[in-house]
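A.B. asks: sequence and predicted structure, then a few things I'm wondering about:
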Amino acid sequence: MEFTEQRVFESAEWTALEQTHQDRADALTLERRLRAASGRSHPVDDFLFTYYPFRPGLLRRWHPGARVVLQGAAGLDRATWKWYTSEGADVAVDEAGFVAAKGRSVRFIASLLSKTALRPANFGCFGLHEWAMVYRQGEHRHVAPLRLGQGDTDEVVEANRITCSHFDAFRFFTPEALPLNELQPTRENQPTFEQPGCLHAGMDVYKWVIKLGPLMPGEVLLDSFELARDIRRLDMQASPYDLSDWGYAPVAVETPAGKAEYVRLQKGFSVRSTALRERVVSLVTHIAAVPAP
């Protein structure tokens, strides 16, 4: 493979970038690694390592992204990594090989993120998907107790519009809650329903960046992880669970003030997630083998 139209990072430059990335990743995963070593768990922060089956070590592995030549890397372990290729003393991501093997997935991700970024955001769901997941249910997915008890929690679900647009949240609704949702998202209609106001769609940017592997620069990966972590905390604060023992004050979406606070925070996450989606799509569609969605 001949390296053409690529940026070139000198050895000192890219090794410094790699070290900075590893330090940032280590800081982001420190608490998780300490808990794992002692057999402890956290009901909020561990979600990103259990629901998404990606080990902390994946965050630590720095990629420069597609079309970047790393000078002097051919004699290092990186030259043997999957989806890398060497030319003389230099190494670069084998974008052609990656796209040849995973082109269908790459095109789906680019299309989904592009359409989601362009769609109007819905700021009227108020995080009630988590409430629908425990509606009329005696046993719950999380160990924390319900803030309002089961009866009052059920009344909140019944008194509000349920407008969840994300299939991977909707599929955890209790059977009694499923018909209460105004939408019926499925895996097949995901590209139609996904919208940038959705907290779960924002968290999923991290999943899509991981799946794009070495095509994505390291800072995009860690930015998407930080976004998912921050969103997860709001997701649980707005849930029906009492997480005060874990240091989380509730965003009481059963009240007008709580709804307003939720929307304020939700809009900030929508801005962040849309910016990341647009960056990912721009990076992917600049690879010659992937047409613009």
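C.D. replies: Perfect, thanks for sending it.
A.B. asks: contacts and neighbour counts: CA atoms only from here.
C.D. replies: OK.
A.B. asks: got a list of what residue 3 touches?
C.D. replies: 67, 69, 87, 92 (C-alpha atoms under 8 Å, 6 or more residues apart in numbering).
A.B. asks: likewise residue 241?
C.D. replies: 144, 145, 146, 147.
A.B. asks: dropping in the other structure now:
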Amino acid sequence: MNPCGTSTQRVPQRWPLLERDEWTEREARHHERVDAMLEGHLHRRRHGIAHPVEDFLFTYYSHRPGQLRRWHPGVGVGLARGALPTGPGDSCYTEVPGGVALDVDRFLEKRGTTVAFVSSLLRAVNGRPAHLGCFGLHEWAMVYRLRPGEARHSQVPLRLGHEGTDRVVESHRVRCSHFDAYRFFTDEARPRNELRPTRDSQVNMDQPGCLHANMDLYKWAYKLAPAVPSELVADCFELARDVRELDMRASPYDLTEYGYTPVRIETREGKAEYTAAQRRFAERASGLRSRLLRVCELLGG
């Protein structure tokens, strides 16, 4: 929840306005969609059950289920006068002729640095070709040469065991460009990576074929809320959820108990399967990235 309140500051232009019946219908559809995506996680949380694949988006990312469920129209559209009382009235909204809309000036006072960074990152990534064929080896590098019980998901067995997992890492070229994957590599694995991504080099190194860069579109979407329409945040969440499934199916973990068939990236067939899925995700992410860039443009970023 953004505690900006409602102001009477000037906004850059007159936004088109949604009437109450229009936005409440959009809000109801959003709630229905998100509730379906949250159902399993909320059930497990109530009963203290952990899931190594589906719970990741709620433990790695800071956006809470209630925040994902909340609806905002986003920048570029307002709500007609009298349409606001049960809606997003406690966010950065200002009065405009005939209604209320996002107060861009106030939003940028608080988030201007974030808008500038996200805009530069998304433009840089969209301007690069997708590099495919990393085969998800980042997950393997995160357990390389660990002893039994030391892995992040120690309750889940390794499909090839520890020695077999180490051999896969040692027999492949590891070229991870995404800092938030690389930073979880084991000490033994980091020297094997051909690149040295850092937080400061992220704009220069992220690329559109990277599963984690595409999953992070969800993070950039919610960090720009309520300027980002909630439907777009949900679209990015849905992509991140699907990417996470591939990420773990191609990982060294044996997840058959959870109903996941492995993508055996140590085989020729598994590599082909992984690359084809990676290409499809890159195409989906490109459209979402362009929509997020449009939000940044409307914010002046």
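C.D. replies: The structure has been received and is ready for your questions. Owing to the predicted nature of the structure, the values given are computational and were not obtained by experimental measurement.
A.B. asks: residue boundaries of the helices in the stretch 151-293 of the first structure?
C.D. replies: Here the stretch 151-293 of the first structure has its helices, by DSSP state H, counting those that start in this stretch, at 167-170, 190-193, 199-211, 218-237, 256-285.
A.B. asks: closest one to residue 56 of the first structure among those?
C.D. replies: Nearest of the helices of the stretch 151-293 of the first structure to residue 56 of the first structure, taken as C-alpha to C-alpha: helix 218-237 at 10.7 Å.
A.B. asks: which one is the residue nearest to the spatial centre of the second structure nearest to, not counting chain neighbours?
C.D. replies: Central residue of the second structure (C-alpha atoms, centre = their mean): residue 218, 2.6 Å from the mean position. In space, and not counting its chain neighbours, residue 218 of the second structure is closest to residue 236: 4.6 Å by C-alpha to C-alpha, 6 or more residues apart in numbering.
A.B. asks: what distance do you get for that neighbour to residue 287 of the second structure?
C.D. replies: Distance of residue 236 of the second structure to residue 287 of the second structure, computed by C-alpha to C-alpha, to the nearest Å: 10 Å.
A.B. asks: do the same with residue 32 of the second structure
C.D. replies: 23 Å.
A.B. asks: next one: residue 255 of the second structure
C.D. replies: 31 Å.
A.B. asks: thinking again about what came up before, and the contacts of residue 241 of the first structure, which two are furthest apart?
C.D. replies: Across the contacts of residue 241 of the first structure (C-alpha to C-alpha), the longest gap, 8.8 Å, separates 144 and 147.
A.B. asks: shared neighbours of these two, anything?
C.D. replies: By C-alpha under 8 Å, 6+ apart, the residues touching both residue 144 of the first structure and residue 147 are 241, 242.
A.B. asks: contacting residues for the aligned partner of the residue nearest to residue 218 of the second structure in the first structure?
C.D. replies: Residue correspondence to the first structure (TM-score structural alignment): residue 236 of the second structure is matched to residue 224. Shown in contact with residue 224 of the first structure (C-alpha under 8 Å, 6+ apart): 203, 205, 206, 209, 273, 276.
A.B. asks: the second structure: which residue goes with the second one?
C.D. replies: Here residue 205 of the first structure is matched to residue 217 in the second structure, going by TM-score structural alignment.
A.B. asks: and the last one, by the same measure?
C.D. replies: Alignment note (TM-score structural alignment): residue 276 of the first structure maps to residue 288 of the second structure.
A.B. asks: hang on, residue 174 of the first structure packs against residue 135?
C.D. replies: Yes. Contact criterion C-alpha atoms under 8 Å: residue 174 of the first structure and residue 135 qualify, at 6.2 Å.
A.B. asks: not counting its neighbours along the chain, what's nearest the residue mapped onto residue 55 of the first structure from the second structure?
C.D. replies: By TM-score structural alignment, residue 55 of the first structure lines up with residue 64 in the second structure. The shortest distance from residue 64 of the second structure to any non-neighbouring residue, by C-alpha to C-alpha, 6+ apart, is to residue 58 (6.6 Å).
A.B. asks: surely the one you found touches residue 68?
C.D. replies: No. Here residue 58 of the second structure does not reach residue 68: they are 10.4 Å apart, not a contact under C-alpha under 8 Å.
A.B. asks: burial count for residue 190 of the second structure?
C.D. replies: Per other C-alpha atoms under 10 Å, the neighbour tally for residue 190 of the second structure reads 19.
A.B. asks: quick one: map residue 196 of the second structure onto the first structure.
C.D. replies: Per TM-score structural alignment, residue 196 of the second structure is aligned with residue 184.
A.B. asks: correction: the previous question concerned residue 257 of the second structure.
C.D. replies: In the first structure, residue 257 of the second structure lands on residue 245 (TM-score structural alignment).
A.B. asks: how about residue 277 of the second structure?
C.D. replies: With TM-score structural alignment as the criterion, residue 277 of the second structure pairs with residue 265.
A.B. asks: so how far is residue 186 of the first structure from its match?
C.D. replies: For residue 265 of the first structure, the distance to residue 186 of the first structure - C-alpha to C-alpha - is 27 Å.
A.B. asks: thought residue 204 of the first structure was touching residue 227?
C.D. replies: No. Taking contacts as C-alpha under 8 Å, residue 204 of the first structure lies outside contact range of residue 227: 9.6 Å.
A.B. asks: tell me how far the match of residue 236 of the second structure lies from residue 269 of the first structure.
C.D. replies: In terms of C-alpha to C-alpha, residue 224 of the first structure sits 11 Å off from residue 269 of the first structure.
A.B. asks: likewise for residue 61 of the first structure?
C.D. replies: Taking C-alpha to C-alpha, one finds residue 61 of the first structure at 26 Å from residue 269 of the first structure.
A.B. asks: among those two, which residue is more densely surrounded?
C.D. replies: Neighbour totals were compared for residue 61 of the first structure and residue 269, and residue 269 leads with 23 against 16 (other C-alpha under 10 Å).
A.B. asks: ok, that one touching residue 202?
C.D. replies: Yes. Residue 269 of the first structure lies in contact with residue 202 (C-alpha under 8 Å); the separation is 7.3 Å.
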